[in-house]
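# with the input below, show me the fold.
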Amino acid sequence: MTNAFVINGGKPLKGEITPQGAKNEALQVISAVLLTDQKVTISNIPDIKDVNKLIELLGDMGVIVEKTAADTYTFIARDIDQDFFQSETFKSKGGGLRGSIMIVGPLLARFGKASIPKPGGDKIGRRRLDTHFLGFEKLGAQFNYNPADGFFNVDASNLKGTYILLDEASVTGTANIVMAAVLAKGVTTIYNAACEPYLQQLCKMLNRMGAKISGIGSNLLTIEGVDYLGGTEHRLLPDMIEIGSFIGLAAMTGSEITIKDVKYPELGMIPDVFKRLGIKLELRGDDIYIPAQDHYEIETFIDGSIMTVADAPWPGFTPDLISIVLVVAIQAKGSVLIHQKMFESRLFFVDKLLDMGAQIILCDPHRATVIGLDKQVQLRGISMTSPDIRAGVALLIAALSAQGQSTIYNIEQIERGYQHIDDRLKALGADITRI
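Now for the predicted structure:
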């Protein structure tokens, strides 16, 4: 029996909410503990499936994992069981977790070999892993895919630094190659590197462990190989996708909400994009305060043409918030073109929004025009199924703003990315029940 959320919407919410630690950063920095035999302490870890599965996987490999607080773990990767990587357990656990690809770089760097089952994960179009493997190959790794058992086997007994131009600015690809390169012989230069805050955090953490990475925050990283990395302590950034989701939630439901401890300088243009939709927000200390608004109006471009919101690699607007912007625009005054460039099937959830009464024209798999209702008409509650993590939360926001009852099925997808979301929304006054 699958779980579902039942939501009675149309009520304004009120209060404070603290974003969880960043999921995407967690998957990278937790994998990085494999680079040293010393103790690494990581705090602000979100309690969500994808992250918990990765921590469990490290334990299965022989990492000594200790939970020292609700959001803090220590890791000691002294003895790693190399046979584990050929096991059925690894195949089933590793295959069901996209993040498991992130352990390959550190394992190659430290042990000279790794295996990885073909990964699964989100249904948002093809997510190629070529970038990871092309990078490893340039560093001198040899790999072969065994179709019989579904494993990629990689041999990297002799990694050497080199110049790498990435075929795409993949965040996980860049992170994986950086982790492989920190212990390689010589200097590695990565151009067209991803520069997301998550990746900057990883590089800063590796430098504290003794790595020599320069160019952090730019798309040109230089990594001078070292022989050994030591332990460190690291705290995850708050999840910017949650922060963006809560800004959207406040506007859509006309709620007064304070989002606590947001690390504002790391949010890039996220607050500006929501401001362009007419949402008022102010920074108070390191909290974002959103007043209750019964009306918000989308700006037009200077020449009067319709506002476009498109995703792009950082410091552009993150693709993970495109679904949220689309939903929030439903109740704005004015129109906006949403252009999802980076993934091909992220907009397919709009059919559910149409059923709820939204005015959206889906132009093609990448573009949708939203004609704002300006809160003249409320959305209606319906039953629906969440296709991926981010669309799931977008639908949740729509349901909280809608008149009547909505049921969202397949909430496992939401819970892969958002911890205890129902309890945290209840604390703001949302009427949400898990069945």
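
# contacts and neighbour counts: CA atoms only from here.
Fine.

# show me where the stretch 151-300 of the chain has its helices.
Here the stretch 151-300 of the chain has its helices, by DSSP state H, counting those that start in this stretch, at 171-181, 197-208, 240-253, 270-276.

# so which of these gets nearest Met61?
Ranking the helices of the stretch 151-300 of the chain by distance to Met61, with Cα to Cα as the measure, places helix 171-181 first at 18.3 Å.

# what's the closest one packed up against?
Other elements packing on helix 171-181 under the criterion 3 or more Cα pairs under 8 Å, 6 or more residues apart in numbering; DSSP states H and E are helix 23-31, helix 104-111, helix 130-138, helix 197-208.

# secondary structure element for the spatially closest residue to Glu233 that is not a sequence neighbour?
The shortest distance from Glu233 to any non-neighbouring residue, by Cα to Cα, 6 or more residues apart in numbering, is to Thr41 (4.6 Å). Secondary structure from DSSP states H and E places Thr41 in strand 39-43.

# now show me the structure for the sequence below, then we'll compare the two:
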Amino acid sequence: MHKFIVHGGRPLSGTIKPKGSKNEALQVMCATLLTEAIVTINNIPDITDVHSVMQLLTLLGVQIVPLGKGSYQFCAAHLHTDVTLTEIFRQEYAKVRGSIMLLAPLLVRFKSVSVPKPGGDRIGRRGVHAHFEGLERLGVTFCYNVDEEAWKAKCTTLSGSYILMPEPSVTGTANIVMAASMAKGKTIIYPAACEPHVQQLCHMLVAMGATITGIGSNILTIEGVAHLSGTVHTILPDMLEIGSFIGLAAATKSTLTITDVPINLFTPVWSCFRKLGIRLEEDDNSLHIPFQPSYHIQKEIDGNLLSLSDAVWPGIPADLISIAIITAVHAHGHILIHQKMFESRLFFVDHLIEMGARLILCDPHRVHVVGLGNAYRLRGTRMSSNDIRAGITLLIAALAAEGTSTIANIHQIDRGYEQIDQRLNALGASIERA
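Prediction:
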């Protein structure tokens, strides 16, 4: 198993370009199953979660042709109907959470499919009830096979319906949108997730011939069509990678410029870091983080302690909370950070405490950070990560700390960040992959 050996305490400088959005890539690649025509997707990140979904598509019979760096053609004209029952498919399916978004396209093509539990980050309970309840409203029936640890899903036909979502699940919304786009009649989804990558999936489906209105809102109306055609689609830059670079610049007191940034689209991300005292300078499609010898956490308008929490879009993304914590550790002031969605996501802060961070894990969902700014430096240590965002947070902590740190289990970081060691070393970091 690979690990990072990080020599910390070095300020970084330079320009970095974010890779394509991981979450968008997984959705739009699954959507290529909805048509027999060729779909070309550009700006796909070279990360292990993407490789896993590509492998699943290949097993299903999708022809994937590389066109150049980050660009691929997908053709799902000839699929293997029984491959989902094979052990190799089950093993690959269990590697990545995004595999759950194959469910709706496979039902559209096969009418019956068997799928095991999806994989992904171990950050607490991640139910699939939003997927199943929505698809049931469209006419899908589910049966769980205890011996095979898999769900059998089947439908005679998909029919539009009003779907009251139990929660605005991003992947649940994606699955239902894909199924509804080829169901008979009208489907209304409320409250639908409206994150940028969900919007992008909807725009791609519209380009393929789907009829979807309300894109960007929490009410989606879909008129099903009988056929979808091919298209060319370009994936947005990854807003979570951009957020990670902002936190990195702040914690290491570096000067960074991030290019190819859709400034207006990711406003909640900028709002999060400005509340932590970070200066962000916007210029067309780039973001500049200047050197700040110190930064101060804002207070509430009445002078009380600032509380920061994740929320559905356009709130602060849950995946940014870990980055906000390490940013706050290096700020001046106090903050209560509330991670609402997953009860096991904050346990990585034990490593930060061992490094000397002044914080208290109040309960599985809340952490009180006492930012000491320049008064205290973190120290290098040995650590390991159980999920993508905790992994990049620990890497930021190691780069900001005095001394040498070792980070194990770095395949978690590789799942979401393409060649992160090489890209940061080009900015002046010292990261060895061992």
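
# what TM-score do we get after superposing?
Laid over one another, the chains give 0.99 as their TM-score (TM-score structural alignment, normalised by the length of the second structure), with 434 aligned residues with a Cα RMSD of 0.8 Å.

# hmm, back to that, quick check: the residue nearest to Glu233 of the first structure vs Ala69 of the first structure, distance?
Here Thr41 of the first structure is placed at a distance of 11 Å from Ala69 of the first structure (Cα to Cα, to the nearest Å).

# so for those two, which residue has more residues nearby?
Higher neighbour count among Thr41 of the first structure and Ala69: Thr41, with 20 against 11, using other Cα atoms under 10 Å.

# so the more buried one touches Thr72, yeah?
Yes: with contact defined as Cα atoms under 8 Å, Thr41 of the first structure counts as touching Thr72 (7.1 Å).

# which parts of the stretch 51-200 of the first structure are strands?
All strands of the stretch 51-200 of the first structure, identified by DSSP state E, counting those that start in this stretch, fall at 64-69, 72-76, 113-117, 142-146, 151-155, 163-165, 187-191.

# so which of these is nearest Tyr289 of the first structure?
Closest of the strands of the stretch 51-200 of the first structure to Tyr289 of the first structure is strand 72-76, at 27.6 Å (criterion: Cα to Cα).

# average distance between the closest one and the second structure?
Superposing on the second structure places strand 72-76 of the first structure at an average distance of 0.4 Å from its equivalents, by mean Cα distance after the TM-score superposition for the first structure.

# who touches that strand?
Contact partners of strand 72-76 of the first structure, identified using Cα atoms under 8 Å, 6 or more residues apart in numbering, comprise 33, 36-45, 63-68.

# what residues of stretch 128-135 of the first structure count as buried?
Neighbour-count burial for stretch 128-135 of the first structure, counted by 16 or more other Cα atoms under 10 Å, picks out 131-135.

# for stretch 351-358 of the second structure, same thing?
Result for stretch 351-358 of the second structure [16+ other Cα under 10 Å]: buried residues 351-352, 355-358.

# start and end of it, how far apart?
The first and final residues of stretch 351-358 of the second structure sit 12 Å from each other (Cα to Cα).

# tell me what angle the strand holding Thr41 of the first structure forms with strand 72-76.
Strand 39-43 of the first structure and strand 72-76 are oriented at 160 degrees to each other (axes from the mean of the first three to the mean of the last three Cα atoms, to 10 degrees).

# residues making contact with strand 39-43 of the first structure?
Outside strand 39-43 of the first structure, the residues that reach it (Cα under 8 Å, 6+ apart) are 30, 33, 71-77, 230-236.

# from those residues, pick the one nearest Asp320 of the first structure.
Leu236 (18.3 Å).

# ok, the closest residue to Lys185 of the first structure other than its chain neighbours to Leu236 of the first structure distance?
Spatial nearest neighbour of Lys185 of the first structure, excluding adjacent residues (Cα to Cα, 6+ apart): Lys160 at 4.7 Å. Per Cα to Cα, Lys160 of the first structure is found 30 Å from Leu236 of the first structure.
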